[in-house]
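Chemist: have a look at this prediction, sequence included:
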Amino acid sequence: RAGELALAEMRRKHNAPLKLLCRLAAEAVLSSPSGVLPHRDIIGQLPGQVLRTSGGARLLLRRPSLDEYVLLMPRGPTIAYPKDISALLMMMDIHPGDTVLETGSGSGAMSLFLSRAVGPQGRVLSYEIRDDHHSLAKKNYRHWRSAWELGHVDKWPDNVEFILKDISTAAADMKSVTLDAVVLDMLNPQCALPVVHPSLKQGGVCAVYLANITQVVDLLDRIRSCKLPFLCERIIEVTHRNCDAAETNCSVPYIARPSHWQEAHSAFLTKLRKFRPLLS
């Protein structure tokens, strides 16, 4: 339908598939390296249809998954990649109905996954200090929700509150909320911990996304020096390596081998657990 998001996938012999994301409109065209395809030829087709471009290339048309959308949507800052987001969600053990705080809305990738995880009865508070990032995150979230509702019976929950504010100045906001989990994606997360930890439930998890290990060391040093009630349970990085399976003309129909390309280091993920200090 017009207004929906469509993903066109072109298979290439020796490279990863080329994926193109578009929002369908009757008068628009999808441009690819091998020709164009009018949107009117896509509208009305069922997902999974293969169509040809003006240059004869075959495109597989379908709806994008959420991880594909966040990789292809407009972005300002670098997003948290889906491989890392899935690990962060497991760290925090989020359930439907939870209230989660996010600092660093960025382009809205984490916000979308949190929105799905907490469900219609849950709530996500997403703080961002930069106006351009704040606006882009809201726009990407709104575009996904509107496209989802055109192609699905159930509505995507409207459960993310985007807040343009420095989290280090939000102590008054935190007094009125109880948090089940916290995720920090910012340059200096140690500045946010004194503000958010009183609102985090006892035993709750604060997951921190940091680009380099020296930032992790600075974070842990601040927790120690300020005697904040957090225990560091894990520090991990997530890597994905694909495998290729190619057809052959000999007695063995397929040859499988590790791909030369992999999704390597993108961040260090730190799991902090709030504990109750022993009484002296």
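Modeler: Arrived safely.

Chemist: CA only for contacts and neighbour counts going forward, please
Modeler: OK.

Chemist: any idea how far residue 126 is from residue 113?
Modeler: As for residue 126, its distance to residue 113 is 12 Å (criterion: Cα to Cα, to the nearest Å).

Chemist: of those two, which one has the most company?
Modeler: For residue 126 against residue 113, the residue with the higher neighbour count under other Cα atoms under 10 Å is residue 126, and the figures read 27 against 17.

Chemist: you'd agree residue 20 is in a helix?
Modeler: No. Under DSSP: H, G, I helix; E, B strand; the rest coil, residue 20 sits outside any helix and is assigned strand.

Chemist: this is the other structure I want to compare:
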Amino acid sequence: MSERPTDAPADVPAEAWSGVHRGPLREGEWVRLVDNKGRKHNFELVAGKRFFSNKGHLDHDDMIGREEGFTLVSSAGGQYLVFRPLLNEFVVSMPRGAAVVYPKDAAQIVALADIYPGARVVEAGAGSGALTCSLLRAVGPWGRVTSFELREEFADVARRNVNQFFSAPEGQTHPAWDLRLGDLKEGLPTLGTDVDRVILDMLDPWNCVDAVADALVPGGIVCAYVATTTQLSRVVETLRVHGGFTEPQPWESLVRDWHVEGLAVRPGHKMIGHTAFLVTARRMAPGEAPPRKTRRPAPGAYGPDYTGPRPADVPALESVQPDLDPARPLDD
């Protein structure tokens, strides 16, 4: 085993604002304990304090000063694995106001909305701060994440969670974060600068499309996070009808674990299925429009029951006479 270089820094530089630490566990850090049944416990290390469970107690002092990745035995013989919590572990166990964006979706947003160091990102709303943590880590201390949240109680929860994850000193927060109470449509014009990415985690993202178009730089990306198919349809059609964005790309991701023991290799019994749909589109340059789609919509796609936005080149169904010839082959 190679030894650690003697010139390696003992910890990640504080100015990186990574939310990650190296080296021995310190008082004030959060740790994650996992027992042999997979039950998880997150808490802050405090000198002289004890952690209690149905398997007895553990002294915080027995963890402080040790390198993470060890097993500790409680007073009643329970075994606990001790690590610092990863970002994906922190966000699913942190206190919540609003529902959180799950790690599988946050990863898709960071990758497919191309969030990069130094980017100027706007999100609405902040929720409980789960996605905010991923965005801040991606843009780094030299980027900017502006979060709009309508509800003060949600903003308070998000602020506490973000500050906890990044170990912000008392009275401070991540230098790249600007948390604002208010509506995105009203707040975007007041930023005084163009933005590179806009993430919409809200009930009615279609109502913000005009404001987002005005704020995004050419080539910028809008990403909507919606829960239902009706929301998905409305936001896709609104982006399409606007004319200043590329063809919207909708998708969802599913995560399934696997059971692997010798020859017993099969899908696991638990799966993280539908959490939300994601939609991305890129901003065209001023005065430019994307090429028109050459593939015609499916018959009835914009029929009399459809009441949403309608592309200009798609006629209303009432003006199209269906072919009712019974002699026509069904697969024609």
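Modeler: Thanks, I have the structure now. None of the values given here were measured: they were computed from a predicted structure.

Chemist: what about the residue mapped onto residue 237 of the second structure from the first structure, which helix or strand?
Modeler: Using TM-score structural alignment, the partner of residue 237 of the second structure in the first structure is residue 221. In this structure, residue 221 of the first structure is located in helix 213-225 according to DSSP states H and E.

Chemist: before we move on, what about residue 132 of the first structure?
Modeler: When secondary structure is defined by DSSP H and E, residue 132 of the first structure falls within helix 131-151.

Chemist: and that helix, what does it pack onto?
Modeler: When contacts are defined as 3 or more Cα pairs under 8 Å, 6 or more residues apart in numbering; DSSP states H and E, helix 131-151 of the first structure packs onto helix 109-118, strand 160-164.

Chemist: winner for burial among the ones you listed?
Modeler: helix 109-118 (a mean of 23; mean count of other Cα atoms under 10 Å).

Chemist: give me the stretch of the second structure that that one matches.
Modeler: Per TM-score structural alignment, the counterpart of helix 109-118 of the first structure in the second structure is residues 130-139.

Chemist: need the residues that contact the matching stretch.
Modeler: Counting by Cα atoms under 8 Å, 6 or more residues apart in numbering, stretch 130-139 of the second structure makes contact with 17-19, 87, 91, 100-102, 106-107, 110, 115-121, 123, 126, 143-145, 147, 158, 161-162, 165, 174, 176-177, all of which sit outside it.

Chemist: now the helices and strands packed on helix 131-151 of the first structure as JSON lines including distance to residue 6 of the first structure?
Modeler: As requested, those are arranged in JSON lines below (distance: least, Cα to Cα, whole Å):
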{"stretch": "helix 109-118", "distance to residue 6 of the first structure": "18"}
{"stretch": "strand 160-164", "distance to residue 6 of the first structure": "24"}
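
Chemist: for residue 32 of the first structure, which of those is the nearest?
Modeler: Among these, the nearest to residue 32 of the first structure by Cα to Cα is helix 109-118 (25.3 Å).

Chemist: so how far is the closest one off the chain centroid?
Modeler: With Cα atoms, centre = their mean, to the nearest Å as the basis, helix 109-118 of the first structure stands 7 Å off its chain's centre.

Chemist: which strands and helices sit next to the next helix or strand after it?
Modeler: Reading on from helix 109-118 of the first structure to the C-terminus, the next helix or strand found by DSSP H and E is strand 123-128. When contacts are defined as 3+ Cα pairs under 8 Å, 6+ apart, strand 123-128 of the first structure sits against strand 99-103, helix 109-118, strand 160-164.

Chemist: how about 10 Å then?
Modeler: strand 99-103, helix 109-118, helix 131-151, strand 160-164, strand 179-184 (3 or more Cα pairs under 10 Å, 6 or more residues apart in numbering; DSSP states H and E).
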